[in-house]
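A.B. asks: pasted the sequence and its predicted model underneath.
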Amino acid sequence: MSPRISTAAVSRTETPAPDASGVRAALAGGARKRGWSCAALITLSLSALSLTCGPSLAAEEPVDLGTGKVFDFHDMIDEAPTYRFRFVQPALGQEGMTYVDLADDLALLCAGFALPKLSESGLAPERVVISLMSAPTEFGVRNPEITQFFESFLVENDLCIWEAF
């Protein structure tokens, strides 16, 4: 399916499949078994994107998980049945904000934020990808100045089940 990005500006962005068959070439170093890799997300070309209207989710909405860490919701990318939720946390990658420190928070963002938002919108996800970034960045644009963490979850019985890439 085509990805759509929802932001506070009430916009969605779509990109067509790479070719008529929908087949994507394997990345350097080999293909992954399932889902998108971080490299595929980073190298996704934005030149083919076009805007269309869609439901909005408020960008920069602070999300407090009750763990002492607060994340700013940035946007949701609709690639039904996969939905990507991107969050900003400026201290990402610093002491106390490494991937190991945030692994449980990624699961909480899926279960406590993404699934309720999708349910409110009447959407039925098969997979949710949670992305954390140290500063807002365009989806699919490589930026070595920005730290990013990604995690993928299968959705079964209204639960987020961690999916190893």
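C.D. replies: Yep, it's here.
A.B. asks: okay, CA-based contacts and neighbour counts for the rest of this
C.D. replies: Fine.
A.B. asks: in this protein, where's the longest helix?
C.D. replies: helix 99-109 (DSSP state H).
A.B. asks: below is an additional structure, to be compared with the one above:
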Amino acid sequence: MSKYYLFQDAKQCIGCRTCEIQCKTNKKLPTGPRPCQIIQVGPQLIGGLPRTSYIFMPCFHCETPWCVAACPTGAMQKRSKDGIVFIDPDLCVGCKTCVSACPWGAPQWNPETGKVVKCDYCMDRIDEGLQPACVTTCTSGCLKFGKVEDMTQIRRERHAQLVAALENSVS
């Protein structure tokens, strides 16, 4: 399991896609590949009003990543020190086997290089003690990044706030 977790508070996300743009800028990617994606859900009627929500979809850095197992050249790797799944571009031959293997669509084809790219939590930035690029530019502050135990606490606190708000609105 990855030592890190990228948490999205979907209630705060406004769907601006600034995270996607910053990711592409940081990775110098052309039109096409989107290592992190905002997926729009809705609009749907909630309480008689149309509502849309947005779900942030980066790589999940799986415990046993199918993309790593599928890669015939060893380009797709998992760092032992922190569990980050990444691509060594020097070893990638562009066969797209990892793209087919991932059920989440995390590996993306880069037509400019003829190789695959994916979210690696901006591991170059992590190694310098910085946050991933997507987190640093999130306009609504809905993206949080850190160690799994810290993010679990944030999720618990968020859930407790939602339950408390629901109870207050009922009484």
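C.D. replies: Good, I have the coordinates. Bear in mind the structure is a predicted one, so any value in this text is a computation, not a measurement.
A.B. asks: after superposition, what's the TM-score here?
C.D. replies: Once superposed, the chains reach a TM-score of 0.28 (TM-score structural alignment, normalised by the length of structure 1), with 82 aligned residues with a CA RMSD of 5.4 Å.
A.B. asks: related to what we said a few turns ago, could you say what helices and strands the helix or strand following the longest helix of structure 1 packs with?
C.D. replies: Under the assignment DSSP states H and E, the closest C-terminal helix or strand after helix 99-109 of structure 1 is helix 115-120. Helices and strands touching helix 115-120 of structure 1, as assessed by 3 or more CA pairs under 8 Å, 6 or more residues apart in numbering; DSSP states H and E, are absent.
A.B. asks: and helix 115-120 of structure 1, what's buried?
C.D. replies: L115 (16 or more other CA atoms under 10 Å).
A.B. asks: V128 of structure 1 versus K117 of structure 1, what's the distance?
C.D. replies: For K117 of structure 1, the distance to V128 of structure 1 equals 12 Å [CA to CA, to the nearest Å].
A.B. asks: next up, the contacts around V100 of structure 1.
C.D. replies: Listed by CA atoms under 8 Å, 6 or more residues apart in numbering, the contact set of V100 of structure 1 is empty.
A.B. asks: measure it to F149 of structure 1 for me?
C.D. replies: 10 Å.
A.B. asks: immediately after the host helix or strand of C134 of structure 2, which helix or strand?
C.D. replies: Using DSSP H and E, C134 of structure 2 falls within helix 133-136. Tracing the chain past helix 133-136 of structure 2, the next element assigned as helix or strand by DSSP H and E is strand 143-147.
A.B. asks: list the buried residues for the next helix or strand after that next one?
C.D. replies: Counting by DSSP H and E, the element after strand 143-147 of structure 2 in chain order, helix or strand, is helix 148-170. Going by neighbour count (16+ other CA under 10 Å), the buried part of helix 148-170 of structure 2 is 148, 151.
A.B. asks: helix 148-170 of structure 2 to strand 143-147, inter-axis angle?
C.D. replies: Interaxial angle, helix 148-170 of structure 2 versus strand 143-147 (axes from the mean of the first three to the mean of the last three CA atoms, to 10 degrees): 140 degrees.
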